[in-house]
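1. Requesting a structural model of the entry that follows:
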Amino acid sequence: NEFLVPAIAGDAVCSIAVSEPQAGSDVAGIKTNAVKDGDDYIINGTKMWITNSVQADLLCVLVNTSEGQRHKNKSLVIVPSKTPGVSVSEPLKKLGLRSSDTAQIFFDNVRVPQRNRIGEEGMGFIYQMIQFQEERLYAAAATLKGMEGNIQSTIEYTRERETFGKPILKNQVVQFRLAELQTEIEALRALTYAAVEEYIHGKDVLTKASMAKLKSGRLAREVSDSCLQFWGGMGFMWDSPPARSYRDSRLGSIGGGSDEVMLGIISKQMGILG
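-> Sure thing, here's the model as predicted:
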């Protein structure tokens, strides 16, 4: 009632605070810690590249709550952003997705009650890995719509724009490339939908979610690059749709798990990592 209900109702903005300046892909390497003091935790540390951090009301923070093994010493703790000791930097100046506020968060002797912990103490890393599967499936699904929009706007532009006496779209090389990209999008859609269906039915989708995330990040860049090319000089203008897509799509292979992390997971699941 205190946190989840207002978040679902849209009355509270939430932010997941996991990454740190020296621990992005290596989630187990975070340094932010929470030390018990009576019935409270005292939190100290810094989080980096945190989405929604500038406007967030509630922060879901991954912290070290013991000195044990790094995969078993972490917990997720809810920290209201107005808690004394919490400070947020100015929005970071990013290459793309500039409408999504991203900043650093600093915790300086931040006191929160232990009852703000989500689930069992020491299970935070496991909980976060489960959440990452959902995030990666969402990323793949959300990317589909953006890529389709990019292709559609390119079709419309190249149908109207003429060079050498005919619309650009009349060139077979343009037609075939757009057809190739649409085929790739449909293949990604099939993989993503299959993974989501299995996840809904309680199956392990670690491999498929990682594959969908990997493919979506790479395909989004491929679509953006090809569409920008077909827009020509206009596509290179900062305010053009393909230019924005080109900038925004680059995060797809970094945020929520880099391509390299996805490949590591897939290789491990295949039994060939090592």
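2. alpha carbons only for contacts and neighbour counts from here, please
-> Fine.
3. Strands of the stretch 1-150 of the chain, start to end?
-> In the stretch 1-150 of the chain, the strands defined using DSSP state E, counting those that start in this stretch lie at 14-17, 33-37, 40-51, 58-64, 74-80, 86-88, 102-113, 117-118.
4. Quick one: closest of those to Asp239.
-> strand 102-113 (21.3 Å; C-alpha to C-alpha).
5. From the contact counts, what lies against the closest one?
-> strand 40-51, strand 86-88 (3 or more C-alpha pairs under 8 Å, 6 or more residues apart in numbering; DSSP states H and E).
6. Let's see this one next, to set against the first:
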Amino acid sequence: MPDRVLEQYAPRPAGPRLSELRELVRGTIAGHADTWDTEGVIPVEVLRELGRTGVLCAQVDSAYGGLGATSLENGEFTAFVGGLCSSTRSVMTSQGMAAWAIRRLGDRRQRREQLPALAQGKLAAVAMSEPWAGSDLAAMRTELRPEGDTVVIHGRKCWTTAAVSSDLLVVFGRYQGGGAAVLVPTRAPGVRLRPVPAPVGCRAAGHAHIDLDGVRVPAADILGGGGPSISLLVTAALSYGRFSVAWGCVGILRACLAAAAGHAVTREQFGVTINRHQLVARHLAELYVAEQAATRSCEHASRCWDDNSPEVVAATVLAKYTSARHAAAGAATAMQILASAGADDHGVVARAFRDAKLMEIIEGSNEICQLLLAEHAISNTERDTVEGPTS
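-> Below is the predicted model of the structure:
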């Protein structure tokens, strides 16, 4: 592939510390993504190596030993990793969600004990979805029952990303009439992980179903003491997850655009390179527009996050919805441009074709995002009706 094509669609710089780590991460991942995808696993020593650099949860504050990246810096780095390997990016999303949940929901002691460990190699996953509670979080059945100075956990979780390699689970469930999240070691008695055998996409991300049968942990490991509604609790973790997935989709689009453009300027048909054929050129234009639209929506969401804007929730949902839709369509477009060259189930476009579809489902399906955005639109209309439109 010509260097000028790769450079044109190269990811933008992240923060200074993350930029320093980029080549280390590239060297760790590049050349291995297809093997990991085929074998269905990222070696745990690779994840620990990445974890020790802090990149798996780069927004952990420097006071806790983290990189202290802004949302925008971490987002661009997430896109960089997503362009190399969506399975690794999925582990980043899981680790970041766990760290964010502890930061938002945990007390001072829990933050002091857990965040430095997560920023330095301890691996974590968030156990949220259940067989009977996917989008409908209010239907969650996992029970956290207090018994003296302990809490006993009974329930089932499904499709928990990175659970296979994790040391720690952040488990959400019902607790004393409300909801709570509790820290559960994956090796605690009563925890049983059942790896998902053949996921369609992000095959190496370590997805697992989890059985929690009478798991007993200290009551002090309930994050922040528990109490709020399950929906309110889960929103804290989901917002980070949606933000991370959205930026990961930007990475998918950039990788697909680089691969498709590189193929188009070297592949000849009917005496010219195929980028000279107008229908192929249209495909490339659509891919470029998709990457730009996804990038801009993610940048807006990150700026809202960094500025503590009241619009951050809606902006994050918008970014996730926009980026996931474009990634799924863009990967299909790249596959069309590569044609038989992309039909082998290896390589960045083939992986993107499978991985991107899952992005339209996880952390809020396209349909759930549409409902949330419709509610936001109605809320804005009602506010403008009462207050008058803003200039």
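7. Post the TM-score for the overlay when you can.
-> The TM-score (TM-score structural alignment, normalised by the length of the first structure) is 0.93; 267 aligned residues with a C-alpha RMSD of 1.6 Å.
8. on that earlier part again, the strands of the stretch 1-150 of the first structure into JSON lines, with extra columns for mean neighbour count and distance to Ala23 of the first structure?
-> Shown next, in JSON lines, are the strands of the stretch 1-150 of the first structure (neighbours: other C-alpha atoms under 10 Å; distance: least, C-alpha to C-alpha, whole Å):
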{"stretch": "strand 14-17", "mean neighbour count": "22", "distance to Ala23 of the first structure": "12"}
{"stretch": "strand 33-37", "mean neighbour count": "18", "distance to Ala23 of the first structure": "14"}
{"stretch": "strand 40-51", "mean neighbour count": "21", "distance to Ala23 of the first structure": "9"}
{"stretch": "strand 58-64", "mean neighbour count": "24", "distance to Ala23 of the first structure": "12"}
{"stretch": "strand 74-80", "mean neighbour count": "24", "distance to Ala23 of the first structure": "14"}
{"stretch": "strand 86-88", "mean neighbour count": "18", "distance to Ala23 of the first structure": "18"}
{"stretch": "strand 102-113", "mean neighbour count": "20", "distance to Ala23 of the first structure": "13"}
{"stretch": "strand 117-118", "mean neighbour count": "18", "distance to Ala23 of the first structure": "22"}
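9. Looking at the alignment, what corresponds to Trp247 of the second structure in the first structure?
-> When the first structure is aligned by TM-score structural alignment, the residue opposite Trp247 of the second structure is Ala141.
10. Asp211 of the second structure now?
-> Aligned partner of Asp211 of the second structure by TM-score structural alignment: Phe106.
11. got the contact list for the residue lying closest to its match once chain neighbours are set aside?
-> Of all residues not flanking Phe106 of the first structure in the chain, Thr46 sits nearest, at 4.6 Å (C-alpha to C-alpha, 6 or more residues apart in numbering). Residues near Thr46 of the first structure by C-alpha atoms under 8 Å, 6 or more residues apart in numbering: 20-21, 32, 104-107.
12. corresponding residue for Thr46 of the first structure in the second structure?
-> Aligning on TM-score structural alignment places Thr46 of the first structure opposite Arg156 in the second structure.
13. And the helices in the first structure?
-> Secondary structure of the first structure (DSSP state H): helices at 4-9, 124-160, 172-200, 206-231, 241-248, 259-270.
14. between the ones you listed, which one is nearest to Thr65 of the first structure?
-> helix 124-160 (9.4 Å).
15. what angle do the closest one and helix 241-248 make?
-> Per axes from the mean of the first three to the mean of the last three C-alpha atoms, to 10 degrees, the angle that helix 124-160 of the first structure makes with helix 241-248 is 160 degrees.
16. And helix 124-160 of the first structure, what does it pack against?
-> Packed next to helix 124-160 of the first structure, using 3+ C-alpha pairs under 8 Å, 6+ apart, are strand 58-64, strand 74-80, strand 166-167, helix 172-200, helix 206-231, helix 241-248.
17. now do 7 Å
-> Secondary-structure packing of helix 124-160 of the first structure (3 or more C-alpha pairs under 7 Å, 6 or more residues apart in numbering; DSSP states H and E): strand 74-80, strand 166-167, helix 172-200, helix 206-231.
18. Nearest approach to Gly38 of the first structure belongs to which of the ones you listed?
-> Using C-alpha to C-alpha, those put strand 74-80 closest to Gly38 of the first structure, at 16.0 Å.
19. Report the aligned residue range of the second structure for the closest one.
-> With TM-score structural alignment as the criterion, strand 74-80 of the first structure aligns to 179-185.
20. again, but for stretch 166-174 of the first structure
-> Using TM-score structural alignment, stretch 166-174 of the first structure pairs with 272-280 in the second structure.
21. what about the matching stretch, distance to the chain center?
-> Remark: stretch 272-280 of the second structure is offset 35 Å from the chain centroid, using C-alpha atoms, centre = their mean, to the nearest Å.
22. which residues sit against that stretch?
-> Surrounding stretch 272-280 of the second structure, the residues in contact under the criterion C-alpha atoms under 7 Å, 6 or more residues apart in numbering are 264-268, 281, 337.
23. Make a markdown table out of these and add distance to Val349 of the second structure.
-> Shown next, in a markdown table, are the contacts of stretch 272-280 of the second structure (distance: C-alpha to C-alpha, whole Å):
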| residue | distance to Val349 of the second structure |
| --- | --- |
| Ala264 | 14 |
| Val265 | 17 |
| Thr266 | 17 |
| Arg267 | 16 |
| Glu268 | 20 |
| Ala281 | 18 |
| Ile337 | 10 |
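24. Closest one to Pro189 of the second structure out of those residues, please.
-> Nearest member of these to Pro189 of the second structure, counting by C-alpha to C-alpha, is Ile337, at 51.2 Å.
25. Many thanks, have a good one.
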